[in-house]
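Student: Sequence first, then the predicted structure, then my questions.
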Amino acid sequence: MVIKAQALAYFVVKCTFSGPQDLTLDEQLIRTPGIWKLFVDGSVAGKKCGAGLILSSPEGFEICQAIIFDFPLTNNETEYEVLLAGMKLARSLEAKHLRAFSNSMLVVKHFSGEYEQMDPQTTAYATKIKDASLSFGTFELSQIGRENNGWADALSRLASAKTQSLTGSIYLTEAKTPSIEKKECLEIRQGADWMTPLRNYLEKDILPPNRREELKIKYRASRSIIINGRMYHRSFSQPLLRCLNTEEQYQALEAVHEGICGEHLAGWSLAFKILRQGFFWPTLKVDASEYAKKCVQCQLFATVPRQPPEEMTSVLSPIQFAMWAVDIVGVLPTSTKQARYCIIAIDYMTKWVEARPLSAITEEAAKKFFIEQIILRFGIPKICISNNGTQFNGNKFRKFLHHFGFK
């Protein structure tokens, strides 16, 4: 496969590489069971910055990643960026023990403390790497020669090469901002996250003063768990579901609803498909329904059911004021005498309308309306049609109908 250097990033998940060859390091130490290996390298060619990494599991499965950064970096900053990217990838795969190899002596010596950090930018990167290393059970960073880091070096040079041939599955992505600026943005966005109260309870045992809110958080936390800083939801019939914040929720809805192979599902169908992908948030069903309502393609091309749910029949009355339809409208804006409802009756033949405001919708109010505005004015009708509401279907109103002899 020919990959253009203008592409933004490449993730090679299944490769034909056999891994770094002819390493001068101790082979037995590298292949220790339970330890993940990470090989990283960065490259800067003019205005183009690239990086490559190879992450190898203890079982020998390899993930090769080549990144082209969409922002300017120095050689040292590129080495830091690719190391952070590799550590993030290893952490997402729940690696417990990681040994990283880089051909940058500056990065390795800064991490070990042998070199003094003078540049504020370099200091920020080094601090972030030390913080990231705490998420592993054991982490070790060693220097490796460029000649022994050939595959990572080849991946990093995609930024400066016009074309590059690789074999395997390739996915595209883009790195737009430096890693040292991303943490501050996430902290601001997570301030009002729905997961924050649950995290405070699970990690710090902090509960709100309100008793009702306290019980609510305890109930939700009983089905939540935090693994490597990531919150998961315990489902009844599925594995752990990854909890998503506000930004990730929108991305999940967009990808499943209208992404590749998106079926433009709506409502519970869309929500259930997201659940099957392993994601969760409390308002998933409501958000899925609202998202589908705002989709332009769904509004333009969705099938609109025009067939009535049951066979329609005409209701006709050959005699005036013999058949009335009655219903109640409300809640309306409050008027005089605290009236918030309106009872309405319509004659089927003449379409004559009788209406009265009501403050309460009771059987007594419906009886009074019929006596004063139907029977006394137009006579006793033959049939009364309603929607079987409680005001027209109670015992008192049925006795009233039976007394005057209409159905």
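Tutor: Looks like it arrived, so ask away.

Student: contacts and neighbour counts: CA atoms only from here.
Tutor: OK.

Student: which helix is the longest one in this protein?
Tutor: Using DSSP state H to define each element, the chain has its longest helix at helix 75-92.

Student: report the angle between the axes of the helix or strand following it and helix 75-92?
Tutor: Where DSSP states H and E defines the elements, the next helix or strand beyond helix 75-92 is strand 97-102. Relative orientation of strand 97-102 versus helix 75-92 (axes from the mean of the first three to the mean of the last three Cα atoms, to 10 degrees): 160 degrees.

Student: Remind me what strand 97-102 packs against, helices and strands.
Tutor: In terms of contacts (3 or more Cα pairs under 8 Å, 6 or more residues apart in numbering; DSSP states H and E), strand 97-102 is packed against strand 35-45, strand 138-143.

Student: In the stretch 251-400 of the chain, mark out all the strands, start to finish.
Tutor: In the stretch 251-400 of the chain, the strands defined using DSSP state E, counting those that start in this stretch lie at 279-280, 323-329, 341-347, 353-358, 383-385.

Student: hmm, who's touching the shortest one?
Tutor: When contacts are taken as Cα atoms under 8 Å, 6 or more residues apart in numbering, the neighbours of strand 279-280 outside the stretch itself are 233, 241-244, 274.

Student: Which ones among these map onto strands?
Tutor: Under the assignment DSSP state E, these contribute 233, 241-243 to strands.

Student: Drop anything exposed from those residues.
Tutor: Buried subset of these (neighbour count, 16 or more other Cα atoms under 10 Å): 233, 241-243.

Student: Check it against this one:
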Amino acid sequence: MINSKIRSDITCEESRKCVKADFMGSRIVIPDKLRKQTLQLAHEGHQGIVKTKLRLREKVWWPGIDQDAENLVKSCRACQVVGPVPKQEPIKRTQLPDGPWQDLCADLMGPFPTGEYVFVVVDYYSRWQEVAILKSVTTDKIIRLYKCNFMSTVINFVIWKFWLSSVKVIKSNGYPAIRD
């Protein structure tokens, strides 16, 4: 049964094919029984909501066609598995520091299957790396690592002693260290 609001736009031909005439030209009006099959045919190739709607609008029409197309694509398992690829933000270049041990990058990885964590510190200028393996993570352990392990060389000791106030440490904002 055709709604009275749209009946004036629809003409039925001798072949019992109903056509909706509108600003887009003539489109075939699809009965309820054939809508699901028509949607699936339009969505072959799994090209997303916009292209599925476009393919439907070129040839066919029924009340709520856009919403039906959106619902089909959103519930399509193949489209959900593959899904749209999220846009990656461009990599931002960090400005190279004036000298070594001015800007440090620190990151904590884990826990690994062994229950251990890996704490890494990298100097942005020289790319020097210091790595420590931890059984557990606390703020006090991280501070001790900075003071003892990572500042053990003569150069690091001098930097720690004289340039401490100018050192900038950049962390990944990942796993927080826990205070005991």
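Tutor: Perfect, thanks for sending it. Quick caveat: nothing in here was measured; it's all calculated off a predicted structure.

Student: Superposed, what's their TM-score?
Tutor: Overlay of the two chains. TM-score (TM-score structural alignment, normalised by the length of the second structure): 0.44; 89 aligned residues with a Cα RMSD of 2.1 Å.

Student: just to revisit the earlier point, quickly compare the strands of the stretch 251-400 of the first structure and say which is most buried.
Tutor: A comparison of the strands of the stretch 251-400 of the first structure by mean neighbour count, using mean count of other Cα atoms under 10 Å, puts strand 279-280 on top with a mean of 22.

Student: Tell me how many other residues crowd the closest residue in space to Gly42 of the first structure that isn't next to it in sequence.
Tutor: Excluding its sequence neighbours, the residue lying closest to Gly42 of the first structure (Cα to Cα, 6 or more residues apart in numbering) is Ala51, at 4.2 Å. Neighbour count of Ala51 of the first structure, defined by other Cα atoms under 10 Å: 30.

Student: Quick one: residues contacting Ala51 of the first structure.
Tutor: 40-43, 66-68, 78-79, 82, 152-153, 155-157, 159.

Student: which residues in the second structure form helices?
Tutor: 4-7, 32-42, 48-59, 65-75, 77-82, 139-144, 154-162.

Student: Format the ones you listed as TSV; extra columns: mean neighbour count and distance to Cys18 of the second structure.
Tutor: What follows is these, written out as TSV (neighbours: other Cα atoms under 10 Å; distance: least, Cα to Cα, whole Å):
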stretch	mean neighbour count	distance to Cys18 of the second structure
helix 4-7	9	10
helix 32-42	14	13
helix 48-59	16	12
helix 65-75	16	16
helix 77-82	11	32
helix 139-144	14	74
helix 154-162	14	83
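
Student: Is Cys243 of the first structure in contact with His233, as I believe?
Tutor: Yes - between Cys243 of the first structure and His233 there is a contact at 6.4 Å, judged by Cα atoms under 8 Å.

Student: Tell me, how many residues neighbour Leu134 of the second structure?
Tutor: Count around Leu134 of the second structure with other Cα under 10 Å applied: 18.

Student: Pipe the strands of the stretch 251-400 of the first structure into CSV and attach distance to Glu290 of the first structure per row.
Tutor: Shown next, in CSV, are the strands of the stretch 251-400 of the first structure (distance: least, Cα to Cα, whole Å):
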stretch, distance to Glu290 of the first structure
strand 279-280, 16
strand 323-329, 28
strand 341-347, 30
strand 353-358, 35
strand 383-385, 36
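
Student: Out of those, which gets nearest to Cys15 of the first structure?
Tutor: Across those, Cys15 of the first structure has its closest neighbour in strand 279-280 (28.1 Å, Cα to Cα).

Student: Surely Ser56 of the first structure touches Trp36?
Tutor: Yes - in terms of Cα under 8 Å, Ser56 of the first structure counts as a neighbour of Trp36; the distance is 5.7 Å.

Student: These two: who's more crowded?
Tutor: Trp36 (24 against 21).

Student: what about stretch 54-69 of the second structure, how long is it end to end?
Tutor: Taking Cα to Cα, to the nearest Å, stretch 54-69 of the second structure runs 10 Å from one end to the other.

Student: hmm, back to that, as TSV, the contacts of strand 279-280 of the first structure with distance to Cys342 of the first structure would be great.
Tutor: Formatted as TSV, the contacts of strand 279-280 of the first structure follow (distance: Cα to Cα, whole Å):
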residue	distance to Cys342 of the first structure
His233	48
Leu241	49
Arg242	50
Cys243	47
Leu244	46
Ile274	45
